[in-house]
Structure formats: structure tokens, C-alpha cells
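> build me a model:
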Amino acid sequence: MIQLDLIGIGTGNPDHLTLAAVRAINGAEVILLPDKGADKVGLIDLRRTICATVLTRAVPIVEFAMPLRDGAGDYAAAVDAWHHAIARVWQATLAQALPQGGRAALLVWGDPALYDSSLRIAARLMGQGAALAVQVVPGITSIAALTAAHAIPLNPLAGPVMITTGRLLRAHGWPAGADHLVVMLDAGGAFAALDPAGITIWWGAYLGMAHQALEHGPLAAVAPRILARRAALRAQHGWIMDIYLLKRETGDASW
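Just a heads-up that it's a prediction; the model follows:
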């Protein structure tokens, strides 16, 4: 039996780790770090830094190459095939690292429960008969990091907020029934497809890191600046993770 701890590590700042995360990392027999290739070397470097910062004993670290998702064809089918490929890599990596079983830790960006596939991939392995037990250690989400960076509440007073993706926003526009909208996993500027009238945006990239970038204001005014800044930052660092909150004016001033 292998126990797999899926540990939320926040958005790249070692200060984001909870005490539970630090204990889980130090309690592992092996730590798994996903390598997403040369274009995203900064991501694995941050995970290495986190391990170097919080480890209080020698724990073997195993880096494994993450399969790439096919960007062509049907999106759902491509994601399913990608998850299958990742599950196979996990299985092989765990079998090699812990042939007699034991405890492994996998460092997950943000929180494993929010727009991350780790839990689904682990469930896929268990559904295929793998002797695997999963424990989740929650982490600070990019949503929490965004609202903290801008010092704003996430939701209107006693009101709802919707979380969606850039892909859905670009394809379907503003969701019906929502006035506060968090947009994640945006490949680049889906907000530019909206009519900006009456919309305010709070945008953040590299949240919690030394090179954190923030923008805020009426969408019509700041959208071009965000797009230009995003492109420049991606060119500079080779990768970018950003998120934003959109508020549509409804005449209700409460927040």
C-alpha cells in the first residue's frame, strides 16, 4: 500500500505552506516533483526551493516528466487522454520509488481541490486497482492570494461569487446570474472578449512571489495594459500564472 499525500503549496511562496503541509513534507519517504519541461522550469525550481526551505531531514526527491496535453481536437477527449498518460507516469514513478510501499508526497500548486487534476488522477489509479490511499493537505488558493494582494473581499455582502475558466468565458461570455466572477486558467485575456461597460477587474500574476504583478480598475481602461504587461512578463519569465476577479455593476453598492 502506498499513501499519497497531495499537498497544497500555495502559489509559490514558501510562507504559504501551512504547518500541516510542512509536517507532511517532512513525514514523507519520498517527495515527487512534476517537471513540465524547459518552458516552465521556474515551476519546478520553486518546488525545489520549497523543499530546501522546509525540509528538516534528508528525504529523497524524485522528479518526473509530466506528459503534455494535446492541444488539438476535442478538449474533453484530450484531457481524458492526458489524465490517462499522467496516471501511468504516476504509477511507474511510485512503483520505482516505493517498491515495498510507503508514504509519498506530491506538491500541488495552490490547493488540490480547486482546478487541479491530482485528485481525479489518483481516483483513476485507485479505480484501476492500485493499492493507493490518498490524503489531502489543503493549501492557499490563488483566489485567496488575489484577494489578499488587492485587500478586497471575494464576494458581495451575503452574496454569491462564481468561479469559471478563461476557456468558458471566451466561448460563452458572461455567465447568466453572476455579478462577481473569478476567472482561472486563462490562456490569455479572455476578458477582452467582453463588453467592458460597467465591469471592474482585479488582476494578479505570480501571486505571492517576489515578481508579483497587480492591476485594478475599470476593464475598459486597464484591459490593454494588462494584456501588454502579461505578454511582457511571459516573455521575461517563460511562463505565467494569473487570475482575476470581475465585478459587474448592478446598482447595489454593498460589498
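
> hey, let's count contacts and neighbours off CA atoms from now on
OK.

> which parts of the stretch 1-150 of the chain are strands?
Secondary structure of the stretch 1-150 of the chain (DSSP state E, counting those that start in this stretch): strands located at 2-8, 30-35, 61-65, 102-108, 132-137.

> what's in contact with the third one?
Okay, so that is strand 61-65. The contact list for strand 61-65 (CA atoms under 8 Å, 6 or more residues apart in numbering) reads 30, 31, 32, 33, 34, 35, 36, 37, 89, 93, 97.

> repeat that for 6 Å
Contact partners of strand 61-65, identified using CA atoms under 6 Å, 6 or more residues apart in numbering, comprise 30, 31, 32, 33, 34, 35.

> the stretch 101-250 of the chain: helices as residue ranges?
For the stretch 101-250 of the chain, applying DSSP state H, counting those that start in this stretch gives helices covering 118-127, 142-150, 166-172, 219-237.

> how about TSV for these, with distance to residue 206 added?
TSV is the format used below for these (distance: least, CA to CA, whole Å):
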stretch	distance to residue 206
helix 118-127	21
helix 142-150	9
helix 166-172	17
helix 219-237	10
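
> among the ones you listed, which is nearest residue 254?
Checking the helices of the stretch 101-250 of the chain against residue 254 by CA to CA gives helix 142-150 as the closest, at 16.8 Å.

> out of the strands of the stretch 1-150 of the chain, flag the one nearest residue 167.
strand 102-108 (22.0 Å).

> one step back: could you export the contacts of strand 61-65 to CSV, including columns for neighbour count?
Below are the contacts of strand 61-65 laid out as CSV (neighbours: other CA atoms under 10 Å):
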residue, neighbour count
30, 22
31, 22
32, 23
33, 22
34, 18
35, 18
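
> still on that earlier bit, adding distance to residue 154, write the strands of the stretch 1-150 of the chain out as JSON lines.
Shown next, in JSON lines, are the strands of the stretch 1-150 of the chain (distance: least, CA to CA, whole Å):
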{"stretch": "strand 2-8", "distance to residue 154": "20"}
{"stretch": "strand 30-35", "distance to residue 154": "31"}
{"stretch": "strand 61-65", "distance to residue 154": "36"}
{"stretch": "strand 102-108", "distance to residue 154": "23"}
{"stretch": "strand 132-137", "distance to residue 154": "23"}
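
> now the other sequence, so there's something to compare against:
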Amino acid sequence: MREIHVIGIGAGDPDQLTLQAVKALRSTDVFFLLDKGEVKGDLIRLRRDILDAHLPAGSYRVVEARDPERDRKAGGAAYAPAVGDWRGARAGIYERLIAEELDEGGTGAFLVWGDPTLYDSTLAVLEEVRERGAVEFAYDVVPGVSSVSALAARHRTGLNRVARPVQITTGRRLAEGFPEGVDDVVVMLDAHQAFRRFAEDDMDIYWGAYIGTPDEILVSGPIAEAGPRIERLRAQARERKGWIMDTYLLRRRSARDGRAQDRPARPR
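Modelled structure (predicted):
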């Protein structure tokens, strides 16, 4: 039986790997890396840097494949089908990689940014491959340091406050309105800076891009003050690198419980 490790590698810093993740790396015969094109070549290089940091040079094998394009313009009722088509195309690539590049009895691995269980498609794609039945394999999941955890740590704050819930959502959902019943909301996958609609509200934002990498950018403060700076820095970074990965925490100031760590750090 072929074995697959799905390894959470943190937000980009090689030091964020857990001991369990390092052990999984060392037991892997083949690493499968999906190339998102020249613009996002940094993502492949960062993965290779992580392997070089934890494995002896020349001791591992890497197989790269081109990641299928997703229709990012699809919205509304077309969004879910577009994601389904993209996952299906990915499943075909995963199936071929496992069948053709991994010997029976061998161990392969997919390196997943952050944590594989949080807004990542790898587990769903592998399940689709298993359901197709063309190639047999078993897999396990190694948790990683998510960008959400790394964001809170870099801003020296907690995700929730005493006796209060925290919600994790997407920019697409936030654009529909601030979630009810919560005062602390983590937002991921926001390509359109949905936080702007709350600039007049009593809220702080803790924002970070390229967290855990040498290009990391952090900004915090009231949305009315920090928002324009975030928009400017985000546009500049995207223009410079051709891509951006960012996330942020929104926090109602009126609901503070008074702890020092709930106060935003000075903008950086």
C-alpha cells in the first residue's frame, strides 16, 4: 500500500515546523509540489527551503506538476461549481502523480501551507482520488501552524477574549455583513479588502501578509486609520511580487475586556 503524508508546514518560516512534521519529512520518499506558474515561483522556492532546512542535501526527491487554473471570476451561484471543477482537475493530477511517481510500498507527501484542515483543499482532493478507485493509498495528516495562529502571535494578541467566541470566515462572506453574535472575526481569502465597509465602525484590525516569510508585512490599529495604509501596502506588494497571501483579525473595541494584549500594537 502506498502511503501519503499531508504535512502542514506553517506559514512560511522553516522554524514553524513541528517535530511531528519533521519526522514525516524524513520518512518520505517523494515530495509532490504543485507549481502555480512563474509569478508564484516563490511558493515552490519556500517549500524547497523548508526541505533543505530539515533534510540532508540530495537525500530527497521532488516531483513538480502544474496546478490547474481556477475560474476566479466566478461568483454567486457559479462559485461552488467553479471550485468543484478545479478540485476535479487537481484530483486528476494527484492521481497521476501517486500512480506514476510513487512505487507501491513507497511514501509520498504533499506540503500544505499553514494547517491542512483550515481552508485548504488537499484533503478533499485526496478523498476524491480515493473514491475514483484507480490507485490505492492510505494517508495521514500532520497539523501545522496556521496563518491564523501566526498572525495572532506576530501581533501579540489572542484570537478571542474572555468568555467570547471567535469566528473564522472568508472575505466573500464578510462582504455580506459582519457575522452576528461575535466581536472577533478572522478573515481569510479576501481579495477585495472587505474590511473597508467597516471603516466607520468601532473596530480594530490586525493585518498581516506573507506571514512567516522575509517579506512579512504587519499593520494594526483602528480600521479608519490602518485601512488606507493596508490598501496601499497590499497594492504595492502585489505589484512587486505578482501575488499576495494575507489574513486579518477584526475586533470590536466596544467589547473589550480590558486586557493589555487586546490593545492593538503600533502600526508597522
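
> coming back round to it: pick the most buried one from the helices of the stretch 101-250 of the first structure.
helix 142-150 (a mean of 19; mean count of other CA atoms under 10 Å).

> in the second structure, which residues correspond to that one?
The counterpart of helix 142-150 of the first structure in the second structure, using TM-score structural alignment, spans residues 147-155.

> between the helices of the stretch 101-250 of the first structure, which gets nearest to residue 244 of the first structure?
Among these, helix 142-150 comes nearest to residue 244 of the first structure, with 7.4 Å by CA to CA.

> and the closest one against the second structure, how far off on average?
Its matched residues in the second structure lie on average 0.6 Å from helix 142-150 of the first structure after superposition (mean CA distance after the TM-score superposition for the first structure).

> residue 165 of the second structure: how many residues sit nearby?
13 (other CA atoms under 10 Å).

> same question, residue 141 of the first structure
Per other CA under 10 Å, the neighbour tally for residue 141 of the first structure reads 21.

> for residue 246 of the second structure, same thing?
Residue 246 of the second structure has 21 nearby residues by other CA under 10 Å.

> now do the same for it: its match in the first structure.
Per TM-score structural alignment, residue 246 of the second structure is aligned with residue 242.

> isn't that match up against residue 207?
No: contact between residue 242 of the first structure and residue 207 fails when scored by CA atoms under 6 Å: they sit 7.7 Å apart.

> nearest to residue 23 of the first structure, out of the helices of the stretch 101-250 of the first structure?
If you check each of these against residue 23 of the first structure by CA to CA, helix 118-127 wins as the nearest, at 20.0 Å.

> tilt between that closest one and strand 102-108?
If you take axes from the mean of the first three to the mean of the last three CA atoms, to 10 degrees, helix 118-127 of the first structure sits at 150 degrees to strand 102-108.

> residue range for helix 118-127 of the first structure in the second structure?
The aligned range for helix 118-127 of the first structure is 122-131, by TM-score structural alignment.

> run the angle between the longest helix along the first structure and strand 2-8 for me.
Identified as the longest helix of the first structure according to DSSP state H is helix 75-97. Between helix 75-97 of the first structure and strand 2-8, the angle comes out at 120 degrees (the same axes, to 10 degrees).

> and helix 75-97 of the first structure, which stretch of the second structure?
Alignment of helix 75-97 of the first structure against the second structure: residues 79-101, by TM-score structural alignment.

> quick one: average offset of that stretch versus the first structure, please.
Stretch 79-101 of the second structure: mean distance to aligned residues in the first structure after superposition is 0.5 Å, counting by mean CA distance after the TM-score superposition for the first structure.

> list the buried residues in that stretch.
In terms of neighbour count (16 or more other CA atoms under 10 Å), stretch 79-101 of the second structure has its buried residues at 82-83, 86-99, 101.

> quick one: contacts of stretch 123-133 of the second structure?
91, 95.

> centre of the chain to that stretch, how far?
The chain centroid and the centroid of stretch 123-133 of the second structure are separated by 21 Å, computed with CA atoms, centre = their mean, to the nearest Å.

> quick one: stretch 204-218 of the first structure aligns where in the second structure?
Aligned by TM-score structural alignment, stretch 204-218 of the first structure corresponds to residues 208-222 of the second structure.

> so how far is that stretch from its chain's centroid?
Relative to the chain's own centre, stretch 208-222 of the second structure is displaced by 14 Å; criterion: CA atoms, centre = their mean.

> same question for stretch 196-216 of the second structure.
15 Å.

> same check on stretch 70-88 of the first structure?
Distance of stretch 70-88 of the first structure from its chain centroid, counting by CA atoms, centre = their mean, is 18 Å.

> distance of residue 127 of the first structure from residue 87 of the first structure?
11 Å (CA to CA, to the nearest Å).

> what's the answer for residue 179 of the first structure, then?
Using CA to CA, residue 179 of the first structure is found at 38 Å from residue 87 of the first structure.

> next: residue 182 of the first structure.
If you measure residue 182 of the first structure against residue 87 of the first structure using CA to CA, the figure is 29 Å.

> over to residue 128 of the first structure?
When distance is defined by CA to CA, residue 128 of the first structure is 10 Å away from residue 87 of the first structure.
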